[in-house]
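1. A predicted structure for the sequence below; I have some questions about it.
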Amino acid sequence: MALDSLRPSPLVEQAVESLRKQITEGHWPVGTKLPGETTLAKSLGVGRSTVREAVRSLTGAGLLRPRQGAGVFVIATEPEENWPVRLRRAAITDIYEVRMLLEVDAVGLAAERRTSEDITALDAALARRAASAAGTTAEFVDADIALHTAVVAAARNPVLSGLFAEFVPHLRQGLIDLVDLLDLRADDPDHGGEVHALLVEAVTNGDRETAERILRTELEQTLARLRDL
């Protein structure tokens, strides 16, 4: 099957798009073996190295799978969505529900595992949050997230910290919108300051049950507000 010739640049991106189109439109059904590199290069009007890079890209997207000694086969007609893409498309309430599941357990671990360095970091983050009450909504939300990040870090589990870091960019704008739309800081610029101070105190004292209860209640209240937006 002849494919449209491509413009000279950027060649790899164009090759990926052309091959992807042939796959998604069913010209090469699932299970079909792709033509060889030389044939594809001639059809696309590019070099074999460009074809090789395009195939590698589509393999990473979950559309193709090379088989040693047999060739390259179509295994799907739609690309797999990776984790960052799924987060970008997810509703803020869905993200927040998962955040709750992750962070409540994390604060329990933090209460058990916190070190003196963690306590110092938590105190500093709490002070920064209080100071941000005089700033913009974005500054306040950033300081709030920084405190929660310090709580998760105190759990001493790099996987938990990594997962939480994935959520942060997708939580930030939703929380800024929430604070502004509901004018949560109108009467109290340091909204939630007392609760967060109690949370840090519970973690510092190693009181897992109290830390989990405080955080769960705080996050549930925020989630309820997000659902009402």
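-> Sure, I can see it.
2. drop to CA atoms for contacts and neighbour counts, all remaining ones
-> Will do.
3. Burial check on E78, number of neighbours?
-> Residues near E78, counting by other C-alpha atoms under 10 Å, number 13.
4. scratch that, L181
-> The local packing of L181 (other C-alpha under 10 Å) involves 10 other residues.
5. quick one: the strands in the chain?
-> Listed in chain order, the strands found in the chain under DSSP state E are 64-67, 71-74.
6. Dump these into JSON lines; add mean neighbour count and distance to K42 as well.
-> Shown next, in JSON lines, are the strands of the chain (neighbours: other C-alpha atoms under 10 Å; distance: least, C-alpha to C-alpha, whole Å):
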{"stretch": "strand 64-67", "mean neighbour count": "18", "distance to K42": "20"}
{"stretch": "strand 71-74", "mean neighbour count": "18", "distance to K42": "17"}
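7. Which of those sits closest to L122?
-> Within the strands of the chain, the stretch nearest L122 is strand 64-67; the backing value is 47.2 Å (C-alpha to C-alpha).
8. Counting by contacts, list what that closest one packs against.
-> The helices and strands touching strand 64-67, judged by 3 or more C-alpha pairs under 8 Å, 6 or more residues apart in numbering; DSSP states H and E, are helix 48-60, strand 71-74.
9. ok, and here's another one to check against it:
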Amino acid sequence: MPLGSLRPSPLVEQATEHLREQILGGRWPVGTRLPGETALAASLGVGRSTVREAVRALAEAGLVKSRQGAGVFVISTEPQEDFRAGLRRAAVAEVYEARAVLEVQAARLAARRRTDEDVAGMVAALAARRLASARGDAAFVDADMALHAAMVAGARNSVLTDLFAEFAPVLREALASLTGVLGLREADPAAVVSAIASGDGPEAAALLNAEFSATLTRLKGAP
């Protein structure tokens, strides 16, 4: 019985969801070997690379496991909630509080570890943010998040960078509709960038903490 062809986009997400439904629905019980990439690709109407990414997502969710030379087997019908899914369930204020903790420390580290290239990236992102302030909310939030990503990258800590990457999509979705309420355009991160560039970690951390505290106050009072 064919699984049914998918719409063109987003293919990986659709393929993952189709396969997840088949596993949770009992088509492939625990211990069952999934059909090969070629067979799944033909059934779903997608390429093998799309199937490969979908299977990887299922493995990350704890539903399947690849066994060298044997194939991919179903190991559970109870998916584990990933970190980003948990973030989506959390209140925006809670996510923002966690973000503040991460970024304030990242700013402190960035002041010690940033390279000239990092600083150039922050300056460019700051300029892009200023230009985006005259555009729509979504464009401005994208530019603002890009600036903060550049500051976190300056900390030269891969774990902090990865954590910020997990926060970013959830925050972007929420902040795009709250830009005016939170006064994000009125905040000017130039002083934070300057403190990082000059190597003043305590000042960078204090400035960023003040910015986040003001935003959190508005966020908690937002309808």
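-> Cool, the structure landed. Model, not experiment: these values are computed from the prediction.
10. TM between them?
-> Here the superposed chains carry a TM-score of 0.69, computed using TM-score structural alignment, normalised by the length of structure 2; 199 aligned residues with a C-alpha RMSD of 4.0 Å.
11. For the most centrally placed residue in structure 1, which non-adjacent residue is spatially closest?
-> Central residue check for structure 1 by C-alpha atoms, centre = their mean: the C-alpha nearest the mean position is that of E166, 3.5 Å away. Closest residue to E166 of structure 1 apart from its sequence neighbours, by C-alpha to C-alpha, 6 or more residues apart in numbering: P84 at 7.6 Å.
12. repeat for T204 of structure 1
-> I119 (6.1 Å).
13. give me the number of residues near L126 of structure 1?
-> Here the neighbour count serves as a burial measure; for L126 of structure 1 (other C-alpha under 10 Å) it reads 23.
14. list the contacts for it?
-> If you count contacts by C-alpha atoms under 8 Å, 6 or more residues apart in numbering, L126 of structure 1 has them with 147, 196-197, 200.
15. hmm, back to that, quick one, which of the strands of structure 1 gets closest to G108 of structure 1.
-> When the strands of structure 1 are ranked by proximity to G108 of structure 1 (C-alpha to C-alpha), strand 64-67 comes first, at 42.9 Å.
16. which helix is the longest one in structure 1?
-> Secondary structure of structure 1 read by DSSP state H shows that its longest helix is helix 158-181.
17. residues of that helix that come out buried?
-> For helix 158-181 of structure 1, the neighbour count (16 or more other C-alpha atoms under 10 Å) marks 160-161, 164, 167-168, 170-172, 174-176, 178-179 as buried.
18. and which of these is nearest L229 of structure 1?
-> For those, the minimum distance to L229 of structure 1 (C-alpha to C-alpha) is 7.5 Å, reached by L178.
19. which one in structure 2 is aligned with that closest one?
-> The pairwise alignment with structure 2 assigns L178 of structure 1 to L178, based on TM-score structural alignment.
20. Now do that match against V64 of structure 2, distance only.
-> Between L178 of structure 2 and V64 of structure 2 the computed distance is 39 Å (C-alpha to C-alpha, to the nearest Å).
21. Now T24 of structure 1. Nearest residue, chain neighbours left out?
-> Using C-alpha to C-alpha, 6+ apart, the closest residue to T24 of structure 1 is T77 (4.8 Å).
22. Fine, thanks again, bye for now.
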